[in-house]
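> mind folding the following:
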Amino acid sequence: MILIDEWFKMRRFPGIVSRDGPTGRRAGLARGPDVWEIVRDLKRHSAEDDPVSLVAEETGLASELIDLAADYYATFPGEIDDRIAADARAAEELRALAERRERRLSP
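Prediction:
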């Protein structure tokens, strides 16, 4: 069933693929980063006049690809928001681990 869902998503959004990774399957650009990474960057620049241009400049991606990722997000926001939240949790856990190590190693 999951593969059928992914096939329909890829048909609806040519240029988006599903790929495996350590945290499971996720949507990504066929020749680029995961959709959640692009959306995270768009959200970071949401208060700017043209977030798409800013992300394009930062990443070197064509604005059409950023728009494609944004369109995918508009259709499947929960899927992408879950990935962004998981990344934020993982980053926080790594920061906490680094702080604990530093405290243990401090004289």
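> rest of the way, CA atoms for contacts and neighbours
Will do.
> in contact with the most centrally placed residue in the chain, which residues?
Taking CA atoms, centre = their mean, the centroid of the chain lies closest to residue 36, which sits 1.7 Å from it. Residue 36 makes contact with 27-28, 80-81, 83-84, according to CA atoms under 8 Å, 6 or more residues apart in numbering.
> which stretches of this structure form helices?
When secondary structure is read from DSSP state H, the chain shows helices at 2-12, 35-44, 51-59, 63-75, 77-105.
> redo those helices as a markdown table? Include distance to residue 23.
Below are the helices of the chain laid out as a markdown table (distance: least, CA to CA, whole Å):
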| stretch | distance to residue 23 |
| --- | --- |
| helix 2-12 | 16 |
| helix 35-44 | 13 |
| helix 51-59 | 23 |
| helix 63-75 | 19 |
| helix 77-105 | 9 |
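> before we go on, could you also do this sequence so I can check it against the first one:
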Amino acid sequence: FIDEALRAYEHPGIVFRPGPTGRRAALSGGPDVWEVVAALTAVRDEDPALDEEPLLLELSNVTGLTPAQVGVVLRYYAAYPEEIDERIALNREVADREEQLWAAQQKLLRKRKP
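Next comes the predicted model:
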């Protein structure tokens, strides 16, 4: 908690929330930092030619955040990229596992022909 308090002080607008996968950095009153960074990656992948200002505007449009809020998130990510990248990877693994379980469940529920 001390580390989180210091980080929140260093990055105004960032808070820490509990969750099933542990505590995570989030924008106060907004999404988790990892969600915005994942959206940034998706926007970049969709249009790699975007320069800084158009990229920030598109990210604002996609997330519904103001450019200032996006700036808060990106500043935190610049300071702690490993933490956020790890969270993104963990969420991707969980999503993949859940998809596999869903597919297995659907296979079990399908009617078998005699």
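> nearest to residue 66 of the first structure, of the contacts of residue 36 of the first structure?
Residue 66 of the first structure has its nearest neighbour among the contacts of residue 36 of the first structure in residue 28, at 11.0 Å by CA to CA.
> need the counterpart of the closest one in the second structure.
Aligned counterpart of residue 28 of the first structure in the second structure: residue 26 (TM-score structural alignment).
> got it, and residue 19 of the first structure?
Under the alignment defined by TM-score structural alignment, residue 19 of the first structure corresponds to residue 17 in the second structure.
> that match contacts residue 27, correct?
No - using CA atoms under 8 Å, residue 17 of the second structure is not in contact with residue 27; the gap is 9.7 Å.
> compare neighbour counts for these two and give me the winner.
residue 27 (22 against 13; other CA atoms under 10 Å).
> what lines up with residue 95 of the first structure in the second structure?
Counting by TM-score structural alignment, residue 95 of the first structure corresponds to residue 99 in the second structure.
> related to what we said a few turns ago, of the contacts of residue 36 of the first structure, buried ones?
Using 16 or more other CA atoms under 10 Å as the burial test, these include 27-28, 80, 83-84 as buried.
> just to revisit the earlier point, and among the helices of the first structure, the most buried is which?
Each of the helices of the first structure was scored by mean neighbour count; the highest is helix 35-44, a mean of 20, by mean count of other CA atoms under 10 Å.
> how much does that one stray from the second structure?
Superposed on the second structure, helix 35-44 of the first structure shows a mean distance to its aligned partners of 0.6 Å (mean CA distance after the TM-score superposition for the first structure).
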